[in-house]
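Engineer: sequence and predicted structure are below.
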Amino acid sequence: MAAFALSSCGALVDAPSASSAAASEGASGAAAGGPVAISATDSACEVATTDLPGGVTTFSITNGGSQVTEVYVYDGDRIVTEKENIGPGTSYDLTVDLTEGEYQVACKPGMVGEGIRQAIAVTGGSSDLSPAEQQAVDAYRAYVQQQADASVPLVQQLRDAVAAGDRAAAQSLYAPSRLGWESVEPVAESFGDLDPRMDAREADLEPGEQFTGWHRLEKALWTGEDLAAVVPVADQLLLDVQELAQRVPNAAITPVSIGNGAKELLDEVATGKITGEEEAFSHTDLVDVKGNVDGAQEAFEVLTPLVQAADPELVTELTAQFTALQAALVPYADPSAPGGYVSYDTVTEDQRRDLARAVDALSEPLSQLGAAAAGQA
């Protein structure tokens, strides 16, 4: 079973274990041509092979630095795949499906900045999907579109409440307006600057970067700021959510990216929500958790027919662990609260640890989903 450890910045990160190493080895060893090593340190990002064949590749990432790091694969400014919160001295296997073209691998020690980048070239590869793969992609795209479309009127209402200076109404709309985003965030991250514009926390910003999006509104709403000053922020957030909905039909989605996205959603729970860092002013973290878990479960369910053929035991385990995690959230449901969950500042440290254990139990098998969807189990 995977475990979590506290990083130097207080976030829960993946800690190594014998079983997780074995699972990673199995996933990477099955990839065509074997895994491609990425050695990340505080000052380097070394990719063992920079000329790759098209198709499914597994990057075997080792963080030899002293800081928590992230590894991204970029196609221009589009994020193809990513892995955040790789703790010092730990390893992680990241499976990705690449077609012919030029890409960049970026390691981000300290999880800040543009990262240390290495160009890679991919030759060959096909974007053609089997009927079963296409069915999974179509079903997931429809889900993402549904969530994005449902977010637009909620953000419109939030914007109107801010513009009217109605703090209570805006506070009640804040968490519900984020739910759709939280369920599809990994896909939305592929849209470049939409993600930081909409969802960056103040602590995430580098000097000179503008604080915008939901969390700028959150701070204003819960610290008593004059709401007139943040009406332009609300206006821009509405435009960004509308743009998100418009861009879903052309989003690059593959079975592997759906599987990786499910794991990224669970990482969001572990690193931002369980710690209480995400919603520092509103304490609506559990609403975000619900969105992340529901989105990850939807990704798993659309991939189940593919994964069942490759690894039926994984399907059984993931089904059980999703059921357990959803059950762990039930005691915190509160229909009278905005978003339907209690304020996170009322959840004790012991209760947070219990939630973390439920996340932990799902985390390791979910990390195998992308590879299994690609038939690499």
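Structural biologist: Cool, the structure landed. Numbering: from 1, shown residues only.
Engineer: going by C-alpha atoms from here, please, whenever you check contacts or count neighbours.
Structural biologist: Noted.
Engineer: could you give the number of residues near the closest residue in space to Ala161 that isn't next to it in sequence?
Structural biologist: In this structure, Ala161 finds its nearest non-sequential neighbour in Ala170, 5.1 Å apart by CA to CA, 6 or more residues apart in numbering. Neighbours of Ala170 under the rule other CA atoms under 10 Å: 24.
Engineer: so what's Ala170 up against?
Structural biologist: Ala170 is in contact with Gln157, Leu158, Arg159, Ala161, Val162, Leu221, counting by CA atoms under 8 Å, 6 or more residues apart in numbering.
Engineer: can you tell me how far the last one is from Val231?
Structural biologist: Just to be clear, that refers to Leu221. 11 Å (CA to CA, to the nearest Å).
Engineer: who's more crowded, those two?
Structural biologist: More crowded of Leu221 and Val231, by other CA under 10 Å: Leu221, with 23 against 19.
Engineer: distance of that one from Gly54?
Structural biologist: Counting by CA to CA, the gap from Leu221 to Gly54 is 48 Å.
Engineer: quick one: residues contacting Gly65.
Structural biologist: Applying CA under 8 Å, 6+ apart, the residues near Gly65 are Ala40, Thr41, Asp42, Pro88, Gly89, Pro109.
Engineer: which residues of the chain fall in helices?
Structural biologist: With helices called from DSSP state H, the chain shows them at 18-30, 131-163, 167-189, 194-199, 214-223, 231-247, 255-268, 285-310, 312-329, 349-366, 369-373.
Engineer: what residues does the last one touch?
Structural biologist: Applying CA under 8 Å, 6+ apart, the external contacts of helix 369-373 come out as 27, 95-96, 255-260, 263, 300, 303, 306-307, 310-311, 377.
Engineer: the same query, at a cut-off of 7 Å, please.
Structural biologist: Identification of contacts with helix 369-373 by CA atoms under 7 Å, 6 or more residues apart in numbering yields 27, 95, 255-257, 259-260, 303, 306-307, 310-311, 377.
Engineer: closest one of these to Gly276?
Structural biologist: Of all the contacts of helix 369-373, Gly276 sits closest to Asn260, with 23.7 Å by CA to CA.
Engineer: try this one next to it:
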Amino acid sequence: MRKTLLASVAALAVVPALAACTENASDGDGGDAKGNARALTVTSSADACELSSGEAPAGTLTFNVTNTGSDVTEFYLLGSDGLRIVGEVENIGPNLTKKLTVNAPEGDYFTACKPGMVGEGIRAAFTVTHSDEEQEVSASDQELIDQAQNNYRAYVQDQSAQLLAKTTEFVQLYKDGKDDDARALYPVAREHWERIETVAESFGDLDPKTDAREADVDFAAGEEWTGWHRIEKDLWPAEAKGYTALTPEERATYADDLLANTQELDKRVQATGADALEYPIDAIANGSIGLLEEVANGKITGEEEAWSHTDLWDFQANVDGARVAYEGVQGLLETKDAALAEELTTKFAALQALLDEYRDGEGFVLYTELTKDDTKKMTDAVNALSEPLSKLTAAVTS
């Protein structure tokens, strides 16, 4: 059986999911012939994660997640091992509701709410039951789906290979003490990570080791901070008050660890045969949505690159990945909702035109050079695209 990024045809394996939220998504057909609902409500509070039902029929499921607590929360649908992310919706502020749309085959799952976005979350078993109501796909639609899957797989594999090559070069420069060269390569290498971030972060064991920000680490609980941003802080010590530089030995340890985790990521992405990843059409659509949410939650705010201030490189790379994922399903979308396809194409172009205003040579200006008016324009452009993009998954799976 082949592994899939969304579901559990290989239920015992640790398989990642392209994860994202969809807002304003359609609730689909609402259920099966027995009256079992495919649209569920989730209420996340400080100490509870309540679902309207603990089961749903196989097919396209929509989770309407409302945060009644005082902290930002997340909601996850996890595989039977409790590790594999089938789908997630992040950054749900107090009194807000977001939707997660996934295509879930029959099987055993877990749901989890994470108040404060920390820890393992409040978990419960969830069952997807058998359904005889399978949506028929026309031959022409299947051809578009197959093309989208093959093209996106090739894109992710290419970006992963380039990430590994650039990371190998970067860590050697860093270990050799060639800090100017390492600083110059840092945002360029990270672009390849950011373009496939929703794929990379779905590997729950690799993402925290590779891309955690200092604020994400619970040092009091004994968590160790490693990865790109640990090295970033050491390369830009002037931006970190009272910072003590790493020794050559410590540099080598963190550099080797980053490279090892990147090698493991590439190994999983490039796998073939029984271990090969698959990219269902809803996963590709959710990947586009998730990448744009990454822009809204970290890049526009300047929180991602706290010391290098190279956030606009990340911004561009997230937009690149979101656009490639969208263009992969665009042909299918045009057969289902031509108006939405036209709107998305126009708003992707508008966001790119705005980003181009901040180019500096082959890169971008630093985040610290942006004014409040600059960040407001970017926020407005991202929000203008986010609203129609949130409808993508429901549209292509209808």
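Structural biologist: Yes, it's here. The model shown is predicted, which means the values in this text are computed figures rather than measured ones.
Engineer: please state their TM-score.
Structural biologist: Once superposed, chain against chain, the TM-score is 0.89 (TM-score structural alignment, normalised by the length of structure 1); 350 aligned residues with a CA RMSD of 1.9 Å.
Engineer: nearest to Ala5 of structure 1 among the contacts of Ala170 of structure 1?
Structural biologist: The closest of those to Ala5 of structure 1 turns out to be Leu221 (CA to CA; 32.7 Å).
Engineer: any idea how far the nearest residue to Asp75 of structure 1 once chain neighbours are set aside lies from Ile79 of structure 1?
Structural biologist: Spatial nearest neighbour of Asp75 of structure 1, excluding adjacent residues (CA to CA, 6+ apart): Tyr103 at 4.9 Å. Distance, Tyr103 of structure 1 to Ile79 of structure 1, by CA to CA: 10 Å.
Engineer: tell me which of the two has more neighbours.
Structural biologist: When neighbours are counted by other CA under 10 Å, Tyr103 of structure 1 and Ile79 differ, and Tyr103 comes out ahead with 23 against 20.
Engineer: could you measure from the more buried one over to Ala48 of structure 1?
Structural biologist: 15 Å.
Engineer: map the residue nearest to Ala161 of structure 1 across to structure 2 for me.
Structural biologist: Alignment note (TM-score structural alignment): Ala170 of structure 1 maps to Ala182 of structure 2.
Engineer: likewise Ala5 of structure 1?
Structural biologist: When structure 2 is aligned by TM-score structural alignment, Ala5 of structure 1 is left unaligned.
Engineer: swap in Thr69 of structure 1?
Structural biologist: Under the alignment (TM-score structural alignment), Thr69 of structure 1 pairs with Thr73 of structure 2.
Engineer: same deal with Val359 of structure 1?
Structural biologist: Mapped onto structure 2 by TM-score structural alignment, Val359 of structure 1 lines up with Val382.
Engineer: can you tell me how far the residue lying farthest from the centre of structure 1 is from Leu158 of structure 1?
Structural biologist: What lies farthest from the middle of structure 1 is Ala164; by CA atoms, centre = their mean that is 33.2 Å. Distance of Ala164 of structure 1 to Leu158 of structure 1, computed by CA to CA: 10 Å.
Engineer: now for Tyr103 and Ile79 of structure 1: what residues contact both?
Structural biologist: Common neighbours of Tyr103 of structure 1 and Ile79 (criterion: CA under 7 Å, 6+ apart): Val73.
Engineer: how long is stretch 233-250 of structure 2 end to end?
Structural biologist: One end of stretch 233-250 of structure 2 sits 13 Å from the other (CA to CA).
Engineer: what count of nearby residues applies to the residue in structure 2 that Asp195 of structure 1 lines up against?
Structural biologist: When structure 2 is aligned by TM-score structural alignment, the residue opposite Asp195 of structure 1 is Asp207. Using other CA under 10 Å, Asp207 of structure 2 has 19 neighbouring residues.
Engineer: then Glu303 of structure 2?
Structural biologist: Around Glu303 of structure 2 there are 15 residues (other CA under 10 Å).
Engineer: can you check the one 5 residues further on too?
Structural biologist: The number of residues packed near Ser308 of structure 2 is 20, by other CA under 10 Å.
Engineer: thinking again about what came up before, so how far is Trp307 of structure 2 from the match of Val359 of structure 1?
Structural biologist: For Val382 of structure 2, the distance to Trp307 of structure 2 - CA to CA - is 24 Å.
Engineer: who touches Asp337 of structure 2 in this structure?
Structural biologist: Each residue near Asp337 of structure 2 by CA under 7 Å, 6+ apart is listed here: Ala395.
Engineer: repeat that for 10 Å
Structural biologist: Taking CA atoms under 10 Å, 6 or more residues apart in numbering, we find Asp337 of structure 2 in contact with Gln330, Leu392, Ala395, Val396.
Engineer: neighbour count added to the residues you listed, as JSON lines?
Structural biologist: Output for the contacts of Asp337 of structure 2, formatted as JSON lines (neighbours: other CA atoms under 10 Å):
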{"residue": "Gln330", "neighbour count": "25"}
{"residue": "Leu392", "neighbour count": "30"}
{"residue": "Ala395", "neighbour count": "22"}
{"residue": "Val396", "neighbour count": "21"}
